[in-house]
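Asks: Sequence and predicted structure, then a few things I'm wondering about:
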Amino acid sequence: MKIRKPELSFWQIFNMNVGFLGIQYSFGLQQTAINPLFLFLGASEELLPILNIAGPVTGLVVQPIIGAMSDKTWSPKWGRRKPYFLIGALIGSICLFIFPSSPVLWFAVGLLWILDVGNNMAMEPYRAFVGDKLPEKQLSLGYQ
């Protein structure tokens, strides 16, 4: 039996995707601010690519795990995906606040990995959230 999903208005879809803005903002801050911070803390320019590998590696590991976990999670109050949005957002926010006061390079590198975990923890359930809420004919609008 296929469950019919109600069509949502443009503004409902827009509101549903505001969280993507926060995630993308965090990714943007990470990409623009991390290398200057690493250089300030003493990293050589030759070391920057290996220090920045955290993002792709973390995404490859975390997103499938969190995606599978969020598929099987259910809370009467929070639903299936929202706990992951909240936890990922809290982890990311804490890391972004701590970054400017990183005392040494390896502390900042560790924060980068934790930040990526938080970003990816929120990102994958958001993608699934769109598919959960929208009928097939609105999916392309929801993923924009």
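Replies: Nice, thanks for sending it over. Predicted model only: the values in this text are computed from it and were never measured. Residues are numbered from 1 along each chain as shown.

Asks: alpha carbons only for contacts and neighbour counts from here, please
Replies: Noted.

Asks: gap between the helix or strand hosting residue 88 and the chain center?
Replies: Element membership of residue 88, judged by DSSP states H and E, is helix 82-98. Distance, stretch centre to chain centre, for helix 82-98: 9 Å (CA atoms, centre = their mean, to the nearest Å).

Asks: For residue 22, pull up the helix or strand it's in.
Replies: helix 18-40.

Asks: so what secondary structure elements neighbour the helix holding residue 88?
Replies: For helix 82-98, the packing partners by 3 or more CA pairs under 8 Å, 6 or more residues apart in numbering; DSSP states H and E come out as helix 18-40, helix 105-133.

Asks: so which of these gets nearest residue 5?
Replies: helix 105-133 (6.8 Å; CA to CA).

Asks: what separates the closest one from the chain centre, distance-wise?
Replies: 3 Å.

Asks: Comparison target, given below:
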Amino acid sequence: MMQKPTLRFWQILHMNVGFFGIQYSFGLQQSAVNPIYDFLGASPDEIPLLNLAGPVTGLVVQPIIGALSDKTWHPRWGRRKPYFLIGALLCSLALIAFPFSSSLWMAAGLLWILDAGNNMAMEPYRAFVADKLNDEQRPLGFQMQSFFTGFGQTLANLSLFIFPLIIVGKTGSLPTW
């Protein structure tokens, strides 16, 4: 088997920055979806059913994308990067459209698209770090994954309070604490 090259600290850091974006998207999905459903008129007993869209999508998408990314090869992009790109585009489009949802079912459909995009990017990304790093560097690579995962989730939750303060008047009202 071919020996993997030893990467510098900054190369490993750059390799993992994308986890911030993925987890930021997951964090927004988890914390901002219920207020949107509520705003669109969902009754309290409908919200748990509507929230099942994400986990069910993940159960279906993760194994399929994992298997496909293991068998895909592109001469320029390799086997994982096409999935990062497609997943990131799906997430971006869904996150941009989500606040403009005009109906409850549009919001639920966007949640499915968002979760599919998140999972399409996330699972190959996890494998990408193991693909690129040698045995001695994997612990550092996975620690950086964990750091960016936590940072993305934290900032996503904080941004629900920060954005209304920055864009006063455009979001309706300031949050009440």
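Replies: Structure received. All values derive from a computational prediction rather than experimental measurement.

Asks: deepest of the helices and strands packed on helix 82-98 of structure 1, which one?
Replies: helix 105-133 (a mean of 21; mean count of other CA atoms under 10 Å).

Asks: Check which helices and strands the helix holding residue 22 of structure 1 is in contact with.
Replies: Judged by 3+ CA pairs under 8 Å, 6+ apart, helix 18-40 of structure 1 is in contact with helix 82-98, helix 105-133.

Asks: wait, what's in contact with the residue most central in space within structure 1?
Replies: Residue closest to the average C-alpha location in structure 1 (CA atoms, centre = their mean): residue 119, at 2.5 Å. Under the criterion of CA atoms under 8 Å, 6 or more residues apart in numbering, the contact list for residue 119 of structure 1 reads 23, 26, 27, 88, 89, 92.

Asks: circling back: compare the helix holding residue 22 of structure 1 with structure 2 and give me the mean distance after superposition.
Replies: By mean CA distance after the TM-score superposition for structure 1, the fitted helix 18-40 of structure 1 averages 0.6 Å away from its aligned residues in structure 2.

Asks: Downstream of that helix, the next helix or strand is which one?
Replies: helix 48-51.

Asks: Need the residues that contact the next helix or strand after that next one.
Replies: Per DSSP H and E, the first helix or strand lying C-terminal to helix 48-51 of structure 1 is helix 54-72. Residues from elsewhere that reach helix 54-72 of structure 1, judged by CA under 8 Å, 6+ apart: 80-81, 84, 112-113, 116-117, 120-121, 123-125, 128.

Asks: Report the buried residues of helix 54-72 of structure 1.
Replies: The neighbour-count check on helix 54-72 of structure 1 (16 or more other CA atoms under 10 Å) flags 54, 55, 58, 59, 62, 63, 66, 67, 70 as buried.

Asks: quick one: stretch 105-125 of structure 1 to structure 2 mean distance?
Replies: Using mean CA distance after the TM-score superposition for structure 1, the mean distance for stretch 105-125 of structure 1 is 0.4 Å.

Asks: residues in structure 2 matched by that stretch, start to end?
Replies: When structure 2 is aligned by TM-score structural alignment, the counterpart of stretch 105-125 of structure 1 is residues 104-124.

Asks: same thing with stretch 19-32 of structure 1?
Replies: Aligned by TM-score structural alignment, stretch 19-32 of structure 1 falls on residues 18-31 of structure 2.

Asks: who touches the helix holding residue 88 of structure 1?
Replies: Contact with helix 82-98 of structure 1 is made by 23, 26, 70, 111-112, 114-123, 125-126, as judged by CA under 8 Å, 6+ apart.

Asks: circling back: dump the contacts of residue 119 of structure 1 to TSV, plus distance to residue 75 of structure 1.
Replies: Formatted as TSV, the contacts of residue 119 of structure 1 follow (distance: CA to CA, whole Å):
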residue	distance to residue 75 of structure 1
23	23
26	27
27	28
88	17
89	18
92	23
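
Asks: Quick check: the residue nearest to residue 73 of structure 1 when sequence neighbours are not counted vs residue 74 of structure 1, distance?
Replies: In this structure, residue 73 of structure 1 finds its nearest non-sequential neighbour in residue 80, 5.2 Å apart by CA to CA, 6 or more residues apart in numbering. As judged by CA to CA, to the nearest Å, residue 80 of structure 1 and residue 74 of structure 1 stand 5 Å apart.
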